[in-house]
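>>> Sequence and computational prediction follow.
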Amino acid sequence: IGLRKAKVALTGAAPIPPRIVQFFRTLGVPLVEVYGLTETSGMATGQRLDHLLPGSVGEAAAGTEARLGDQGELLVRGDIVFEGYFRNPEATAGVLRDGWLHTGDVAVIEAGQVRIVDRLKDIMITAGGKNLSPSEIENTVKGSAFIKECIVVADGRRYPSALIQIDAETVGKWAEENRIAFTHFRSLAEHERVRELVAAEIEQANSQLAPVAQLKRFHLLVKELDHDDDEVTATMKVRRASIAKKYAAEIEALYKPERQAEPA
């Protein structure tokens, strides 16, 4: 793939499924996971080629310290940390305290290796009092080539469920190979065979998750998420609040008796 002479390759910015990392490493690409923010001037932690712990983003970079604060928030200190936001001392004070940058990310540190759990503001608490990381669930589900987006619903609910957007290209090819007729995205998403396909993919993803994090039901979106509809940002990050409001009826249906919702 043109990377035969690569000494090291970095992946960051967003979580990557372990199987993708393993794929590139099997090809001989020395891929390592790293973590950083704009406020850390780039990489703050990173894996070493001689110590690759799956699912982690490695240890603190040279000259950098990392520890956990309240609620498991990752704190970073070192020369890489910025001095503050331009002409915004209040925002600066909100993230810089005693030299430590409060990243807003929940993490676990084991034997010096950092594993990012989720954004602190995104952690969900079920009706049973269980803390869930929606990103962990979503990224596991999106490990399927047939699923483009997964938006988990769990806060204050009895169990996790999700809104699912199929990948139009891969599902479309699958449908053609299986002689399933469709004319547009909606007709494809509403096809019973496609629903069965997605259910099987979610079942596979559930097998990789703790029982409390497994999706019990899902709803297939009949349109692709769109920036113009305020469903995603310009960089295609999901706007949870906007989607929760727009698809409130579909979400409520997931918690009605099983015959009124789509089982996963």
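Thanks, I have the structure now. Numbering: from 1, shown residues only.

>>> going forward, measure contacts and count neighbours with C-alpha atoms only.
Will do.

>>> For residue 113, see how far away residue 232 is.
32 Å (Cα to Cα, to the nearest Å).

>>> more neighbours, those two?
The neighbour count for residue 232 versus residue 113, taken as other Cα atoms under 10 Å, is higher for residue 113 (20 against 17).

>>> Not counting its neighbours along the chain, what's nearest residue 243?
Nearest residue to residue 243, sequence neighbours excluded (Cα to Cα, 6 or more residues apart in numbering): residue 231, at 5.9 Å.

>>> Tell me how many other residues crowd that neighbour.
Neighbour tally, residue 231, other Cα under 10 Å: 20.

>>> structure B:
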Amino acid sequence: MNTQSFSGPGVELAEKSGLSSIIFDAADRTPGRPSLREIGKSESLTCLEVSDRVRNLASALVEAGVDVGERVAVLGRTSLDWVVLDLAVLAVGGVLVPVYPTSSPEQISHIVADSGSTHFAAESEFDAERLRDAGAATVLSFETVSQWSRSTSRRTPDERIAAVHRDDLAMIVYTSGTTGPAKGCMLSHGNMFAAAVNTVVRTGGMFGGTADEQAVTALGLPLAHVFGQTILFATLYGGSETHLLPGIPDTVAALPRIKPTFLALVPYALEKIRKAARSHLEEGVEDAAVSDGLTLLRSGKQASVAVPARPVLGMLGGRLRSVISGGASLDDSTAGFYAGFGVDILNCYGMTESATAVTVNEPKTNRIGTVGRPIPGTTVAIAPDGEVLVRGANVTRGYWGAAADRSPVDADGWLHTGDIGEIDDGYLRITGRKKEILVTSGGKNVAPTPLEDRIRLHPLVSNAVVIGDGRAYVAALITLDPAAVGLDDTLVRAELQAAVDDANSLVSRAESIRQFRVLSVDFTVDSGLLTSSLKLKRAAIDATFATEIADIYDMATPQTVR
């Protein structure tokens, strides 16, 4: 190994205990504390009320025939019913198989068949029909889940709950499938507990709040993604009052009402909020926020309100102090933008195979350009070829089903992430991905994601993909935001050139984008060009737009970038 970073011993789940013990223990310690709030409700359920609902539903699931180790596939958006079902399945030793609401029929069929799921639940009749089309015989509705969880006539299956152990399988979470069929990643109760609880430990009091003010957050991350699951259990353990919302758009719209003190979001949401804020800001304010924020972050200080903040802070609810940003890379200028308005963006790093949590920045020691230090109990190392390796209680035991023979963990317990990085003073910096690094015909290695992140910040851009592997120079395919509809083509082209020039300012001339093409359609999950977690499916994009790519490189003279 070239370098290693270890943040000391972590908190681990007791051997004879399962994940649902988090809410049962909270009910014993703080029964009256507000815990979960359903969308549209004026009051949150207390810890005791959540615990009672979980126990009631756990009993009903046993009566319905859910046996230990049986897989329960769940398809739906984030909601209180999803969370209670989540906890109840785990409480009785069942295994969750979350399914994205945006999944295609082929993806659902693959997950249902590969997981061997025997029980099914869905939010809507439409979702239930999709599960039935994939082979499900009987599908439980979220409405029935809600009714069962409120029933008090059942006897709690205490023996089943007590029999769940730390090393038991808790979830089979299917990976994004950027390079092929999704693989079912096995995560134990101990894996999920280690990831969630040590994220709480690493970030200080953010998840709990203070003696005078309970932490409040909004969770709209999909529970089909391990990031959403880990944040859910972190909020339950940390003591947050958590508002549950169907998705990211609902979350952004609800922030002024919820007034969160912290959030966990994906970069896409942070970029959208930044773009939306522009119409409320006077000329020059955004640039001033970015400049002041970057100065603060580079000096090692916490974010503070450095520019007139009322419109932006109002959109965020007025109390927001920190945001954990995960799932993809985030342009430094966006972190600077929020810091200029007093909000720390805490970049983190992880993957499904590590229960999403490997490293995270913390408010007091946030370091821009990095994804933070390892959570307690986790060791990060850099292999001789630059690959990031991870070892700890959060690391998967391997894959399920068809992918069972392809373990991502070596004989020494190191998870091979496929990402390229470096460690500086204990902080991890991700510099690229082994399979995504472009190598031009001139031998120049190019990391595409920083360029793509910067281009996407332009208000007329919806998405961008950088190409150039094996080619003479780097180019880009760009899709348009609805804001570009009806605008003059010459104006749009000039604006996009400005976006590309801005991205090129981040890199050397050899790494810069020399040409770009505007596509007539966007990248979507339905078209097979994005994964369910909105990651680019680069091979599929290359194949779909082969004609456009060929046109770029058939040009005799590439555009000169000044």
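Nice, I can see it. Note that this is a predicted model, so its numbers are computed, not measured.

>>> Residue 17 of structure 1 -> structure 2?
Under the alignment by TM-score structural alignment, residue 17 of structure 1 pairs with residue 331 in structure 2.

>>> show me where the stretch 1-150 of structure 1 has helices.
Taking DSSP state H, counting those that start in this stretch as the criterion, the stretch 1-150 of structure 1 carries its helices at 18-26, 89-95, 134-141.

>>> So what's the residue count around the match of residue 17 of structure 1?
19.

>>> residues contacting residue 194 of structure 1?
Residues counted as contacts of residue 194 of structure 1 (Cα atoms under 8 Å, 6 or more residues apart in numbering) are 171, 175, 188.

>>> Go through those residues and flag the ones preserved in structure 2.
With both residues aligned by TM-score structural alignment, their matches' Cα atoms under 8 Å, the contacts of those that structure 2 also has are 171, 175.

>>> Compute the first-to-last residue distance for stretch 35-45 of structure 1.
Terminal-residue distance, stretch 35-45 of structure 1 (Cα to Cα): 5 Å.

>>> in structure 2, what residues pair with it?
Against structure 2, stretch 35-45 of structure 1 falls on residues 349-359 (TM-score structural alignment).

>>> Show me the contact partners of that stretch.
Under Cα under 8 Å, 6+ apart, the answer for stretch 349-359 of structure 2 is 173, 175, 185-187, 191-192, 195-196, 199, 226-227, 230, 326-327, 348, 360, 371-375, 378, 380, 390, 394-396, 398, 408, 415, 417, 428.

>>> Could you rerun that using 7 Å?
Applying Cα atoms under 7 Å, 6 or more residues apart in numbering, the external contacts of stretch 349-359 of structure 2 come out as 175, 185, 187, 191-192, 195, 226-227, 230, 326, 348, 360, 371-375, 378, 394-396.

>>> Could you do stretch 457-473 of structure 2 as well?
With Cα under 7 Å, 6+ apart, stretch 457-473 of structure 2 has contacts from 271, 275, 438-442, 448, 452, 455-456, 474-481, 483-484, 499, 514.

>>> Just the ones of those in strands?
Among those, the residues falling in strands (DSSP state E) are 438, 439, 474, 475, 476, 477, 478, 479, 480, 514.

>>> So what's the residue count around residue 203 of structure 1?
16.

>>> got it, and the one 3 residues further on?
Residue crowding around residue 206 of structure 1 was assessed by other Cα under 10 Å; the count is 20.

>>> picking that back up, next step: the contacts of stretch 349-359 of structure 2 restricted to strands.
185, 187, 348, 360, 373, 374, 378.

>>> Most widely separated two among those?
Using Cα to Cα, those reach their maximum pairwise distance at 185 and 373, which is 24.2 Å.

>>> neighbour count winner among the two?
A count of neighbours by other Cα under 10 Å puts residue 373 above the other of residue 185 of structure 2 and residue 373, at 30 against 26.

>>> who touches that one in this structure?
So residue 373 of structure 2 contacts 359, 360, 361, 426, 427, 428 (Cα under 7 Å, 6+ apart).

>>> Now do the same for residue 122 of structure 1: its match in structure 2.
Per TM-score structural alignment, residue 122 of structure 1 is aligned with residue 436.

>>> returning to that earlier point: nearest to residue 7 of structure 1 among the contacts of residue 194 of structure 1?
residue 171 (36.1 Å).

>>> in a strand, that's where residue 264 of structure 2 is, yeah?
Yes. Assessed with DSSP: H, G, I helix; E, B strand; the rest coil, residue 264 of structure 2 lies in a strand.
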